[in-house]
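Asker: Turn this into a model:
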Amino acid sequence: MVDESRIPAPEAAPYVPEDDEVRARVQAMTALGASSRDGGDYPLAESRLRAALTLAEAAFGDDSVEIAAPCNELGMTLRYAGRFEEAAALYDRVREVLERRLGPGHPELASVYHNLGGLAHARGDLSAAEPAARRAVTIRERALGADHPATAADRGALAAVVLALGRHDEAAESLRAVLTVFERTYGPGHHEVAVVLHNLGTAEYAAGRVEDAAGSLARSLSIKEKVLGADHPELAATLCNLARIRQEAGDLDGATALYRRAEGVLRGVVAAGHPTLLLCRQALSHLQSARRSAGSASE
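Answerer: Below you'll find the predicted structure:
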């Protein structure tokens, strides 16, 4: 655990720790911030990661390799919070630093391209999302091999983009292969398995296999609840997809309950314009109108 009281105040006597000590401190602060994000506390994660980034910049310079990890993790945090422009600037900064310092094909860049693809996907810019996601797969596969779980994770991110582009069967086939790797590597109850199941359920739904989709999404939700807790903001997307299935089956009460829960886990955590939060509120408004119309028709 990092003892932050050891960081000297401005008026303290000069203190110049060895570079390795500062690197360790930056790494620990970055890990702590990432842990806060994974726990769903985006404001605390942002604060901790900004502190790590500031320390890295002060110790090693604005364009040092050492700024890459806190900068990348901060970008992920802001993306999850719906602050896409800020996240994009951070990812681009990391990419530029790593390409200049390590070379354009260095394995460290795979994670950056993975995140750039995911951000472009979240923003709806699929023309930028697919090449970035493919670049991540190419770099990672060259470094680690086709069957490595990190390569599988990149393939899963690419499959999500392919799904959004309407190539449902291609996406589903790729996601099943990723699921096999993750279940073998991590076990059936791991968070990464839940993420793949969510995307697989989305692909199955888009291909018209609604029953299969409901099963994959329900399993994803169950794993996320056990791993992340019942109020984690990451549950929202899966809740929304399950709600849509309920709504189209005519179960307006069930759909309303799921959308309300999704809206609840996002409220106050993500930006007001976050697309999933807006989707929840629009769906709830539509369902309320539908229920009023149904009530009037029955009178």
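Asker: going forward, measure contacts between C-alpha atoms and count neighbours the same way
Answerer: OK.
Asker: Helices of this structure, residue ranges please.
Answerer: Secondary structure of the chain (DSSP state H): helices at 19-38, 42-60, 68-80, 84-102, 108-123, 126-144, 149-164, 168-186, 191-206, 210-228, 235-248, 252-266, 275-298.
Asker: Would you reformat those as JSON lines and include mean neighbour count?
Answerer: As requested, the helices of the chain are exported to JSON lines (neighbours: other C-alpha atoms under 10 Å):
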{"stretch": "helix 19-38", "mean neighbour count": "19"}
{"stretch": "helix 42-60", "mean neighbour count": "20"}
{"stretch": "helix 68-80", "mean neighbour count": "25"}
{"stretch": "helix 84-102", "mean neighbour count": "18"}
{"stretch": "helix 108-123", "mean neighbour count": "24"}
{"stretch": "helix 126-144", "mean neighbour count": "21"}
{"stretch": "helix 149-164", "mean neighbour count": "25"}
{"stretch": "helix 168-186", "mean neighbour count": "18"}
{"stretch": "helix 191-206", "mean neighbour count": "24"}
{"stretch": "helix 210-228", "mean neighbour count": "19"}
{"stretch": "helix 235-248", "mean neighbour count": "21"}
{"stretch": "helix 252-266", "mean neighbour count": "21"}
{"stretch": "helix 275-298", "mean neighbour count": "14"}
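Asker: So which residue is dead centre in this structure?
Answerer: Centrality entry for the chain: nearest residue to the mean C-alpha point is residue 80, 6.0 Å, by C-alpha atoms, centre = their mean.
Asker: what sits against that one?
Answerer: Listed by C-alpha atoms under 8 Å, 6 or more residues apart in numbering, the contact partners of residue 80 are 42, 270.
Asker: what's the answer for residue 187, then?
Answerer: Going by C-alpha under 8 Å, 6+ apart, residue 187 touches residue 193.
Asker: go on, residue 231?
Answerer: Going by C-alpha under 8 Å, 6+ apart, residue 231 touches 225, 265.
Asker: One more sequence to fold, the one below, so I can look at both together:
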Amino acid sequence: YESQGKYEEAEPLYQRALKIRETVLGPDHPSVATTLNNLAGLYESQGKYEEAEPLYQRALKITETVLGPDHPSVAATLNNLAGLYHSQGKYEEAEPLYQRALKIRETVLGPDHPSVATTLNNLAGLYESQGKYEEAEPLYQRALKITETVLGPDHPSVATTLNNLAGLYHSQGKYEEAEPLYQRALKIRETVLGPDHPSVATTLNNLAGLYESQGKYEEAEPLYQRALKIRETVLGPDHPSVAT
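Answerer: Take a look at the predicted model:
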């Protein structure tokens, strides 16, 4: 339901799952933290940041206490909480959380684990939001290398990083460097996920934006139209991504 933007249908299910787990497993069980993370993510998707933050904080406290401060589940919650701060423009609060999550994942999972690439992507995105393009690029590049090596050149996670790196180049006006990355991301997503997947729509939207920035309006329009059609069909006519 959350993936479809049916937030009102999703919330009572998360709430019920939380109540069951708290009652049966106890308020400090790791499974409670998992549901807290999910419910917080739902609130974050709706822009209810003040409701999301205490849930992430509680999930973090549970995982740190029960599993230890260097457990991968702690890193996952740090990553989520940092993302919340990032969304609110609280960059100084987000960065140390991403850095700590990165350190945990590199230490426990190894420097070339896909979860390391996820945090590198997130930290790079934070730097990009601040206009720190020179700091962001090597992180995206490292994330790309990890995912290509470990998961293969045609994995959806590779497409995600290509999309992000292309966005960085787009922001810098490096249009010729951005376009082939968007094109490759689009090809991967169409092949692996299918031509009507929401992630395909995201890349179409981004590539169209690149063409628009260059004044290539005739090339941009059919991509926007296709992205709109995919999102309306798959996500429903009233989904936030349709509005975008």
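Asker: can you tell me how far the residue nearest to the centre of structure 1 sits from residue 270 of structure 1?
Answerer: Distance, residue 80 of structure 1 to residue 270 of structure 1, using C-alpha to C-alpha, to the nearest Å: 7 Å.
Asker: next one: residue 241 of structure 1
Answerer: For residue 241 of structure 1, the distance to residue 270 of structure 1 - C-alpha to C-alpha - is 19 Å.
Asker: What are the neighbouring residues in contact with the counterpart of residue 108 of structure 1 in structure 2?
Answerer: By TM-score structural alignment, residue 108 of structure 1 lines up with residue 73 in structure 2. Neighbouring residues of residue 73 of structure 2 by C-alpha under 8 Å, 6+ apart: 63, 67.
Asker: Residue 99 of structure 2 now?
Answerer: By C-alpha under 8 Å, 6+ apart, the neighbours of residue 99 of structure 2 are residue 123.
Asker: swap in the one 5 residues further on?
Answerer: Residue 104 of structure 2 makes contacts with 70-72, 75, as judged by C-alpha under 8 Å, 6+ apart.
Asker: Using neighbour counts, trim those to the buried set.
Answerer: The neighbour-count test (16 or more other C-alpha atoms under 10 Å) marks 70-72, 75 as buried among these.
Asker: coming back round to it: now the common contact residues for residue 80 and residue 270 of structure 1.
Answerer: Residues touching both residue 80 of structure 1 and residue 270 (C-alpha under 8 Å, 6+ apart): residue 42.
Asker: what residue of structure 1 takes the place of residue 169 of structure 2?
Answerer: Here residue 169 of structure 2 is matched to residue 204 in structure 1, going by TM-score structural alignment.
Asker: From residue 282 of structure 1, how far off is residue 265 of structure 1?
Answerer: Separation of residue 265 of structure 1 from residue 282 of structure 1 (C-alpha to C-alpha) stands at 16 Å.
Asker: got it, and residue 210 of structure 1?
Answerer: Separation of residue 210 of structure 1 from residue 282 of structure 1 (C-alpha to C-alpha): 23 Å.
Asker: repeat for residue 114 of structure 1
Answerer: Relative to residue 282 of structure 1, residue 114 of structure 1 is positioned 30 Å away (C-alpha to C-alpha).
Asker: before we move on, what about residue 169 of structure 1?
Answerer: The value you get for residue 169 of structure 1 to residue 282 of structure 1, if C-alpha to C-alpha is used, is 29 Å.
Asker: what do you get for residue 158 of structure 1?
Answerer: Relative to residue 282 of structure 1, and taking C-alpha to C-alpha, residue 158 of structure 1 is found at 28 Å.
Asker: Also residue 49 of structure 1?
Answerer: Distance from residue 49 of structure 1 to residue 282 of structure 1, by C-alpha to C-alpha: 33 Å.
Asker: Residue 223 of structure 1 now?
Answerer: Distance, residue 223 of structure 1 to residue 282 of structure 1, by C-alpha to C-alpha: 27 Å.
Asker: Also residue 76 of structure 1?
Answerer: 26 Å.
Asker: same thing with residue 177 of structure 1?
Answerer: Distance from residue 177 of structure 1 to residue 282 of structure 1, by C-alpha to C-alpha: 35 Å.
Asker: Name all residues that make contact with the nearest residue to residue 121 of structure 1 once chain neighbours are set aside.
Answerer: In this structure, residue 121 of structure 1 finds its nearest non-sequential neighbour in residue 129, 5.4 Å apart by C-alpha to C-alpha, 6 or more residues apart in numbering. Residues near residue 129 of structure 1 by C-alpha under 8 Å, 6+ apart: 116-121, 161.
Asker: Appreciated, that's everything.
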